[in-house]
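**Student:** here is the input, now give the coordinates:
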Amino acid sequence: MTALNVMTRNGLYRAHVQAMVQAVTQKTGCVAIILAFDGACRCDAFAIDAGHVAVIEDVTQPMRIEAVYGTSFLVTLERVMQ
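**Tutor:** As a prediction, this is how the structure comes out:
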């Protein structure tokens, strides 16, 4: 079992965490963090090997993310309007 705790600054960002059990198309306008703990995944044109992390600081176009094998997680951070 893997537990993942994500904390953000209150009132500034909203975090969403999901296990990659099927392909996801990530929308624009957020930060995306892809964690490939004990598996690998593919994000559009590049692969993320087991044990690696990818950080996309500004998703500017929709991107397709899918697990190849094992457990991967997608964490998105969206700015909350004040």
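
**Student:** from here on, contacts and neighbour counts on C-alpha atoms
**Tutor:** OK.

**Student:** where along this protein do the strands fall?
**Tutor:** For the chain, the strands defined by DSSP state E occupy 13-19, 24-26, 31-36, 40-43, 46-48, 52-56, 63-69, 72-79.

**Student:** give me the residue at the spatial middle of the chain.
**Tutor:** Residue closest to the average C-alpha location in the chain (C-alpha atoms, centre = their mean): Leu74, at 2.5 Å.

**Student:** to compare against the first, here's the next sequence to fold:
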Amino acid sequence: MSAIDVRALSSVPVEPWRNGGGVTQTLATHGTEWRVSVAQVERDGPYSRFDSIARVSFLLRGKGVTLRHRASVIRLAPLTAVEYDGGTEWDATLVDGPVTALNIMTAAGRYRTTVNPIVVATIVPPGCAAIVIALDSACRYSEPDIGTDGSIQPGQFMIVISVDRPLRVEPAHHGAAPPLIVTIEPVPARTPDSNF
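**Tutor:** Next up is the predicted model:
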């Protein structure tokens, strides 16, 4: 059985940014390998730099953020997962006000991150980490081969650091904004004989 932890989002401490531009709640970490958090970005300013880190941002609320570094421009749009280099000194400009962003940071080149709404039943394979965030609507989870099941209610999130057996997640009902599932999958190391 996978170690499944369901918690209330309100139970997670709020940490102010060092530059005063917002606050963060850290939902899950796995040593120095990866980190999943929810950030409230309240004003324009620099993004923190994290060398050798791949970042994925998914805007939960708000109209958008534009990241700039010299000639490079990254646009973070609502409900879209965007990957970018955490080691770059990005300067952020908010689009029409504050945003709430789901942020995933992983050791560069070592993980593949996906963020998807849970609108149909989804199976997470063994070997991945899975984080489910239910802001506005509930979902169910189960490990069908052993009969484990439960639910994640609005305002809760679930952490599975390592999925041991196939994990099924599905919406409990339709109508409100669906829950989100983040999967973090290790990328196989390249071998010297690899052609890729």
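
**Student:** ok, the residue nearest to the centre of structure 1 touching Met20?
**Tutor:** Yes - using C-alpha atoms under 8 Å, Leu74 of structure 1 is in contact with Met20, at 6.7 Å.

**Student:** and Phe73 of structure 1, what pairs with it in structure 2?
**Tutor:** For Phe73 of structure 1, the aligned residue in structure 2 is Leu180 (criterion: TM-score structural alignment).

**Student:** quick one: residues contacting the residue nearest to that match when sequence neighbours are not counted.
**Tutor:** Distance criterion C-alpha to C-alpha, 6 or more residues apart in numbering; nearest residue to Leu180 of structure 2, sequence neighbours excluded, is Pro117 at 4.4 Å. Counting by C-alpha atoms under 8 Å, 6 or more residues apart in numbering, Pro117 of structure 2 touches 178-181.

**Student:** OK, contacts around Pro178 of structure 2?
**Tutor:** By C-alpha under 8 Å, 6+ apart, Pro178 of structure 2 lies in contact with 117-119, 134, 136-138, 171.

**Student:** then Cys30 of structure 1?
**Tutor:** 57-59, 76-79.

**Student:** which residue in structure 2 lines up with it?
**Tutor:** By TM-score structural alignment, Cys30 of structure 1 lines up with Cys128.

**Student:** please apply the same query to Ala15 of structure 1.
**Tutor:** In structure 2, Ala15 of structure 1 lands on Thr113 (TM-score structural alignment).

**Student:** cool, Val53 of structure 1 as well?
**Tutor:** With TM-score structural alignment as the criterion, Val53 of structure 1 lines up with Phe157 in structure 2.

**Student:** shouldn't that match be in contact with Val6?
**Tutor:** Yes - checked against C-alpha under 8 Å, the pair Phe157 of structure 2 and Val6 is within contact range at 5.7 Å.

**Student:** higher neighbour count, the two?
**Tutor:** Phe157 (23 against 17; other C-alpha atoms under 10 Å).

**Student:** same list (the contacts of Pro117 of structure 2) but as CSV, adding distance to His30 of structure 2.
**Tutor:** Formatted as CSV, these follow (distance: C-alpha to C-alpha, whole Å):
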residue, distance to His30 of structure 2
Pro178, 26
Pro179, 22
Leu180, 20
Ile181, 17
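
**Student:** list just the nearest of those to Thr93 of structure 2.
**Tutor:** Of all the contacts of Pro117 of structure 2, Thr93 of structure 2 sits closest to Leu180, with 25.2 Å by C-alpha to C-alpha.

**Student:** roughly how far does the closest one sit from Ala129 of structure 2?
**Tutor:** Look at Leu180 of structure 2 and Ala129 of structure 2: by C-alpha to C-alpha, to the nearest Å, they are 14 Å apart.

**Student:** same question, Tyr84 of structure 2
**Tutor:** 20 Å.

**Student:** show me which of these two is the more surrounded one.
**Tutor:** Ala129 (21 against 15).

**Student:** what sits against the more buried one?
**Tutor:** 159-163, 183-185.
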